[in-house]
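Asks: model the structure of this input:
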Amino acid sequence: MAARHFTTPLAMIKKYAKFALHRYRKLHLLGKLFIWMLLFFYMCMGVFIIVVTPSRIAQFMYDKTRLLAATRFGWLILLAALIGVSFPPLIGHTTLVTLGGFAYGMEGFFISAAGSLIGSALVFMILRLVFSKKLHTWSSQNQKWQALESVVTSKGLLLIILIRISPFPPWVYSNSLFASIEAVKLWQFVIATTCVFPKILLHTFIGNKMAELSDGDQRGHMDTRTKVLDVCFVIGGIIIAIFTSWTVYNLVQNHIRHLEGIPPEVDELAAEAIEDYDEEAPLLSPNEG
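Replies: Below you'll find the model as predicted:
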């Protein structure tokens, strides 16, 4: 029996770090300079948070999100932002989903779900349409991608859903990944994307609880028990998100590597194609001609 492939949380963190380092090395000088400027900005933000105090910053953010929620078409701004960050190389999908919960409470789920679904579908269609010729030429010459195509074709929607709900690749690159797999149809991709809704609901819930804790007026009317419960809800939600992401990733990798009716070597190549998608995917690599 083949050895069970299992990824520890530390290994998963290393994978994300390796991915980030790989993307950094592929950047031009200006891109690398931008990254360093961004790191410097975050360092300054850290100092700013310490000096100003988190409670005052949280109150400021709460007040501004209240203004957004009170704006007639504020929800449309959030919807458009979610659609925008679905296109590579933009990032921030989870942050915007959490912001939706922060600004609109649990009703923010519907905005986030709609924006995520529309954005990912648009990415899928546009990339598939624009790069269809390049995709066909490239995939016919890549062994790993052929293996992934054959596995997806053989196992269909269930496997597509499993790959979609996996935390790796991240949201924006997952959109590109599926657009790169010719065997995946738009309707399958849309259905698979709806299976990410529970995760969106969880992050909306976290944002909602963070908003309750951010407003000084609401905090002032809370008893200690309620405050502790809200903090536990936020921390617990984050832990659940991390644990489920780690669990799902391992399940997906093990499932792909042990598919019935598929030769083991094909399984392995398909799993590697997903793991190395940032290097292999034809719609993500600027070096592919």
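Asks: make it CA atoms for all contacts and neighbour counts henceforth
Replies: Noted.
Asks: contacting residues for Glu212?
Replies: Gln218, Arg219, Asp230 (C-alpha atoms under 8 Å, 6 or more residues apart in numbering).
Asks: from those residues, which ones fall inside strands?
Replies: With strands taken from DSSP state E, there is no overlap with the contacts of Glu212.
Asks: can you convert those into CSV and add a column each for neighbour count and distance to Ile126?
Replies: Formatted as CSV, the contacts of Glu212 follow (neighbours: other C-alpha atoms under 10 Å; distance: C-alpha to C-alpha, whole Å):
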residue, neighbour count, distance to Ile126
Gln218, 12, 45
Arg219, 14, 46
Asp230, 18, 41
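Asks: switch these over to JSON lines; also include distance to Val184.
Replies: Formatted as JSON lines, the contacts of Glu212 follow (distance: C-alpha to C-alpha, whole Å):
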{"residue": "Gln218", "distance to Val184": "47"}
{"residue": "Arg219", "distance to Val184": "48"}
{"residue": "Asp230", "distance to Val184": "41"}
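Asks: to check against the first, give me the structure of this:
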Amino acid sequence: LRPFAEKVRDITAGWLIFVAVLFVISFPPLFGHELVALLAGVVYGLWIGFAVVAAGTFIGEIGTWFAFKRFLRKKAEKMERTNLTYGAMAKMCRDGGFWIVFVIRLSIVPSHMSTAVFSTCDVKFWYFAVSTFFTLPKQLILVYLGVLLVGGQSDFLVKFALFGVAGVVTVGAGVWIWYKMINIKKDLLAKQEQRKAKRA
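Replies: Predicted coordinates for the structure are as follows:
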């Protein structure tokens, strides 16, 4: 990987290629963000690589927000009525305010998927933008893995602590969201049964 990294580093404004690719793959159902972040670590090292990935991720998420808000709102509204999981996530985001949005961004929920939900269920844009910005450090882990691939050495305990803390936080946030969604699903199903009973 070292020769590849040196070639890419020699390209003038080569970092813009990474930003552009991250922007494009931010739109579902495209994927590959993790691989691009890894390569940024290989090519640019930890801090410059992180800056490149953070910029591409943030711009891509903003683009996804506006694309879904403008062009896919009707489809999202239909999904909210017909898909229980999507409906529960939308209700949680709509009712939960900034901190719910922040925790979802921090969790293992794929970011471009959560962006699609946020943008179509009336979450305030500033909630989304601020929470996206402050959870960008999650990208640091992926970039650091790229640095390790080209022989970046560090203390084993530092690596273990870094990955351990990141894992506990993201998985813990994901589990908390999952339990919260279970209760919302129960509530939605109960309301659905009440509507059916009234019609009967």
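Asks: across to the second structure, which of the contacts of Glu212 of the first structure hold up?
Replies: Counting by both residues aligned by TM-score structural alignment, their matches' C-alpha atoms under 8 Å, none of the contacts of Glu212 of the first structure remains in contact in the second structure.
Asks: which one among the residues you listed gets closest to Pro198 of the first structure?
Replies: Asp230 (19.8 Å; C-alpha to C-alpha).
Asks: contacting residues for that closest one?
Replies: Lys209, Met210, Glu212, Leu213.
Asks: for the stretch 51-200 of the first structure, what spans make up the helices?
Replies: 54-70, 74-84, 93-104, 108-130, 132-139, 143-155, 157-165, 171-180, 186-194, 197-214 (DSSP state H, counting those that start in this stretch).
Asks: distance from the fifth one to the second structure after superposition?
Replies: Right, helix 132-139 of the first structure. Comparison of helix 132-139 of the first structure with the second structure after fitting gives an average deviation of 3.4 Å (mean C-alpha distance after the TM-score superposition for the first structure).
Asks: so which bits of that helix are buried?
Replies: By neighbour count on 16 or more other C-alpha atoms under 10 Å, the buried set for helix 132-139 of the first structure is Ser132, Leu135, Trp138, Ser139.
Asks: trace the first one over to the second structure, please.
Replies: It stands for Ser132 of the first structure. Matched by TM-score structural alignment, Ser132 of the first structure corresponds to Arg73 in the second structure.
Asks: surely its match meets Asp122?
Replies: No. Counting by C-alpha atoms under 8 Å, Arg73 of the second structure does not reach Asp122; the two are 10.1 Å apart.
Asks: now the residue nearest the centre of the second structure: closest residue in space that isn't a chain neighbour?
Replies: Centroid-nearest residue in the second structure, with C-alpha atoms, centre = their mean: Ser111, separated by 1.6 Å. If you skip the residues right next to it in sequence, Ser111 of the second structure has Arg105 as its closest partner in space, 6.3 Å away by C-alpha to C-alpha, 6 or more residues apart in numbering.
Asks: host element of Trp178 of the second structure?
Replies: Take DSSP states H and E as the rule and Trp178 of the second structure turns out to sit in helix 156-199.
Asks: so how far is stretch 64-78 of the first structure off the chain centroid?
Replies: Centre-to-centre, stretch 64-78 of the first structure and its host chain are 23 Å apart (C-alpha atoms, centre = their mean, to the nearest Å).
Asks: again, but for stretch 195-208 of the first structure
Replies: The chain centre lies 12 Å from the centre of stretch 195-208 of the first structure; the measure is C-alpha atoms, centre = their mean.
Asks: again with stretch 121-132 of the second structure
Replies: Here stretch 121-132 of the second structure is found 13 Å from its chain centre; the criterion is C-alpha atoms, centre = their mean.
Asks: in the first structure, which residues correspond to it?
Replies: Stretch 121-132 of the second structure covers residues 182-193 of the first structure once aligned (TM-score structural alignment).
Asks: re earlier: the residue nearest to Ser111 of the second structure matches what in the first structure?
Replies: So Arg105 of the second structure corresponds to Arg164, using TM-score structural alignment.
Asks: and the gap between its match and Gly156 of the first structure?
Replies: The gap separating Arg164 of the first structure from Gly156 of the first structure is 12 Å, by C-alpha to C-alpha, to the nearest Å.
Asks: do Leu117 of the first structure as well
Replies: Where Gly156 of the first structure is concerned, Leu117 of the first structure sits at a distance of 20 Å (C-alpha to C-alpha).
Asks: do the same with Gln253 of the first structure
Replies: On the measure of C-alpha to C-alpha, Gln253 of the first structure and Gly156 of the first structure end up 16 Å apart.
Asks: what about the two, which has more around it?
Replies: Using other C-alpha atoms under 10 Å, the more surrounded residue of Gln253 of the first structure and Gly156 is Gln253, with 24 against 15.
Asks: counterpart of the more buried one in the second structure?
Replies: When the second structure is aligned by TM-score structural alignment, Gln253 of the first structure is paired with Trp178.
Asks: which position in the first structure pairs with Gly56 of the second structure?
Replies: Checking TM-score structural alignment: Gly56 of the second structure goes with Gly115.
Asks: and for that match, the neighbour number?
Replies: Gly115 of the first structure: 24 neighbours (other C-alpha under 10 Å).
Asks: just Leu149 of the second structure next, same as before
Replies: The number of residues packed near Leu149 of the second structure is 15, by other C-alpha under 10 Å.
Asks: again, but for Pro170 of the first structure
Replies: Neighbours of Pro170 of the first structure (other C-alpha under 10 Å): 16.
Asks: from Ile77 of the first structure, how far off is it?
Replies: Using C-alpha to C-alpha, which is the criterion applied here, Pro170 of the first structure is 23 Å from Ile77 of the first structure.
Asks: before we move on, what about Gln188 of the first structure?
Replies: 28 Å.
Asks: what's the answer for His203 of the first structure, then?
Replies: On the measure of C-alpha to C-alpha, His203 of the first structure and Ile77 of the first structure end up 19 Å apart.
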